[in-house]
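S.K.: next comes the sequence, and after it the predicted model I'd like to discuss.
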Amino acid sequence: MIPNPLEIPITDTHIHVDPINGKGPLKIAKIFYNNGGRVMIIPNKPAWNFGQPTNYEKGMDLNNEYVDLINKETPVHAYSFLGVHPAEYSNLIRAGKTYQEAYKRIIKAINYGSKEIEKGNALGIGEIGRPHYPVEEEELKYHNKILEYCLKLGKDLNCPVMLHTEDFTPQKYEEIAKIADKIGFNKNKLIKHHAEAHVLKEENFGIVPSITTNKTNIIEALKKGTRFFMETDFFDEDEHPGMVLGPKTVPKRTLNFIQNEIMTVEEAFQIHKNNVEKVFDIDQ
């Protein structure tokens, strides 16, 4: 029996909501759902978006509130990820904090988020990782320390960790995979957000790519397999309405690809249901 495409739990694995600077959680969730989307994985935005640049805990609390609102008021299933964006560490350094002072503040916030994960209020740690812009070597050492701390915490919590990093080559995937292996963190729960079509094991070394869902990326990925996610990294900011991609993108592209026989229904179920259930440990 051929599965019904309308039953695919189409999932955007990295999408933001912002009621202060954008349309907000309910409008975005409804746009997503009306175009065929069913599941949203929502990392908190940086604290500066809410006017309190170093109140990371408040940003996490707000994210959990928005996720709860979506789940209560719309048919979409939403899940919260809590973390501290690498740029927030960089901002503390620019503001005059020492590397160690900034590190302690970020770790305090990460620990706060971990308690929310323990309570069941969030699904995993993220987005965390390394800057996508050049920094001094000493600063990069501390970004890597934060990354290792989060992987140790993720191992203890048995939860997924979502990475924000520089663009990855296979060599970069291998570097991070070795860090995960050293810690004993399960790479099947390590997600590279804003990824390109690095689907093969020799390209990603066991890390799971969450691929930016432009047409070229997904077509290239499908040539290699289905072990990947689809994301928009939508920012929900009125000043940048389509940044990075709009909230319609993942469902519309998935259904369009099925209609045009670029993606099979079975492949769509693998990407949006089986992969999501396995990595995020949720039932679709």
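M.R.: Alright, I've got the coordinates.
S.K.: going forward, measure contacts and count neighbours with C-alpha atoms only.
M.R.: Will do.
S.K.: how close does Ile15 get to Asp283?
M.R.: Remark: distance between Ile15 and Asp283 (CA to CA, to the nearest Å) = 19 Å.
S.K.: neighbour count winner among those two?
M.R.: Remark: of Ile15 and Asp283, Ile15 carries more neighbours, 23 against 9, as counted by other CA atoms under 10 Å.
S.K.: roughly how far apart are the closest residue to Lys187 other than its chain neighbours and His132?
M.R.: Distances taken as CA to CA, 6 or more residues apart in numbering place Ile207 nearest to Lys187, at 5.2 Å, with adjacent residues excluded. From Ile207 across to His132, the span is 18 Å (CA to CA).
S.K.: where does Tyr33 sit: helix, strand or coil?
M.R.: Put simply, Tyr33 is helix when judged by DSSP: H, G, I helix; E, B strand; the rest coil.
S.K.: putting a second one here so we can go through both:
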Amino acid sequence: MQKPRFPITDDHMHIDPVNGIGINAVKEFARSGGTHIFLVTKPSWSFGIDAVRPDDFRPVFEKTIALAVECREAGVTAFPILGVHPAEISRLTARMSLADAEALMIGALRVAAEYAMNGEAVALKSGRPHYEVDAEVWAASNRVLASALQFSAECGCAVQLHAESGPCADVVGMAEGIGMPVDRVVKHFATPDTPLHPSFIANHESIPEAAEEGKVFTMESDYIDERDRPGSVLGPRSVPRFTLRHLEAGRLSEEAVWRIHAEVPERVYGVEITL
């Protein structure tokens, strides 16, 4: 395989060897020109885990770290992002109180932060439900999110947020109040109006214009790697394919490609992205 001319980085990808095609998705990404991925923890239920205490999330985190090693062996540099999917709160409250679910999620994020502190992860994952919930669940989810911001500030790492569509502007005040740099708070599946760091889905129509204006953003596939949902979000080849299409059509310059796929993620996550 010919060496790429520049890095192509997917800012949010899942790999699931249990429910999906696993490392074969990474190989597809590489064959299409992809070089680096931010490998995001899947929900605990993807691995059949019904967590009752924070340490029950360790197998999920350690599997993500092990998968990152497999990605590197397949020729793609992978950076683990560990945390708790915000939809966990809905599953957990089906079998425990809301207060216990909140405490469990915060405890699991504290465990994830241990790995970040040790250099085994580059960011935490948190957020709040992207679907309608009652006021009590929303308030609890915001407390979980605030804890993730606090742990990220303490670790000196970034945090990725899975949240409702839209700017999530209120998170700015939450982050600033605890000393978490807003430019390291990544809004996964972002819209252009967010004041947080936007990670745009690869087919987002705003990418060429945002690049032309020199805006700071990254690109993602949100590939979920589940056989029973093959058409959900985008495939593993999408970030390289859309990047190269824009480049060939003159909608992105090589300078913009380097900025989007190397310079910006290096600053946000504190990693090194090289070929």
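M.R.: In hand now; what should we look at? Quick caveat, the model's predicted, so the values are computed rather than measured.
S.K.: burial check on the aligned partner of Lys215 of structure 2 in structure 1, number of neighbours?
M.R.: When structure 1 is aligned by TM-score structural alignment, the residue opposite Lys215 of structure 2 is Thr226. The number of residues packed near Thr226 of structure 1 is 20, by other CA under 10 Å.
S.K.: same question, the one 10 residues further on
M.R.: Counted with other CA under 10 Å, residues neighbouring Asp236 of structure 1 total 27.
S.K.: for it, what are its contacts?
M.R.: By CA atoms under 8 Å, 6 or more residues apart in numbering, Asp236 of structure 1 lies in contact with 16-18, 21-24, 28, 242-243.
S.K.: next: Cys157 of structure 2.
M.R.: When contacts are counted by CA under 8 Å, 6+ apart, Cys157 of structure 2 touches 116, 122-124, 184, 269-270.
S.K.: and it, how far from Glu62 of structure 2?
M.R.: Distance of Cys157 of structure 2 to Glu62 of structure 2, computed by CA to CA: 18 Å.
S.K.: ok, back up a step: which of the contacts of Asp236 of structure 1 line up with contacts in structure 2?
M.R.: Conservation of the contacts of Asp236 of structure 1 in structure 2, assessed by both residues aligned by TM-score structural alignment, their matches' CA atoms under 8 Å: retained contacts are 16-18, 21-24, 28.
S.K.: next step: the residues you listed restricted to helices.
M.R.: Using DSSP state H, the members of these that fall in helices are Ile28.
S.K.: please pick the buried ones from the kept ones among the contacts of Asp236 of structure 1.
M.R.: Buried members of those, counted by 16 or more other CA atoms under 10 Å: 16-18, 22-24, 28.
S.K.: nearest to Ile211 of structure 1, of those residues?
M.R.: His16 (15.5 Å; CA to CA).
S.K.: and the counterpart of Leu147 of structure 1 in structure 2, what does it touch?
M.R.: Under the alignment (TM-score structural alignment), Leu147 of structure 1 pairs with Leu145 in structure 2. Taking CA under 8 Å, 6+ apart, we find Leu145 of structure 2 in contact with 126-128.
S.K.: kindly report the same for His85 of structure 1.
M.R.: Applying CA under 8 Å, 6+ apart, the residues near His85 of structure 1 are 45-46, 126-129, 164.
S.K.: can you add neighbour count, distance to Leu92 of structure 1 and secondary structure and give those back as CSV?
M.R.: Compiled in CSV, those are given as follows (neighbours: other CA atoms under 10 Å; distance: CA to CA, whole Å; DSSP: H, G, I helix; E, B strand; the rest coil):
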residue, neighbour count, distance to Leu92 of structure 1, secondary structure
Lys45, 25, 17, coil
Pro46, 22, 13, coil
Gly126, 26, 19, strand
Glu127, 26, 17, strand
Ile128, 25, 15, strand
Gly129, 26, 16, strand
His164, 21, 18, strand
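S.K.: if we go to structure 2, which of the residues you listed are intact?
M.R.: The contacts of His85 of structure 1 retained in structure 2, by both residues aligned by TM-score structural alignment, their matches' CA under 8 Å: 45-46, 126, 128-129, 164.
S.K.: how about the residues you listed, which pair is most distant?
M.R.: Distance extremes for those: the farthest pair is Lys45 and Gly129 at 14.3 Å, using CA to CA.
S.K.: surely Asp167 of structure 1 touches His198?
M.R.: No. Contact criterion CA atoms under 8 Å: Asp167 of structure 1 and His198 do not qualify, at 11.1 Å.
S.K.: so for the two, which residue has more residues nearby?
M.R.: Shown here are Asp167 of structure 1 and His198; by other CA under 10 Å, His198 has more neighbours (27 against 15).
S.K.: so who does the more buried one touch?
M.R.: 170, 204, 209, 221.
S.K.: please apply the same query to Met60 of structure 1.
M.R.: Met60 of structure 1 is in contact with 44, 82-83, 113, counting by CA under 8 Å, 6+ apart.
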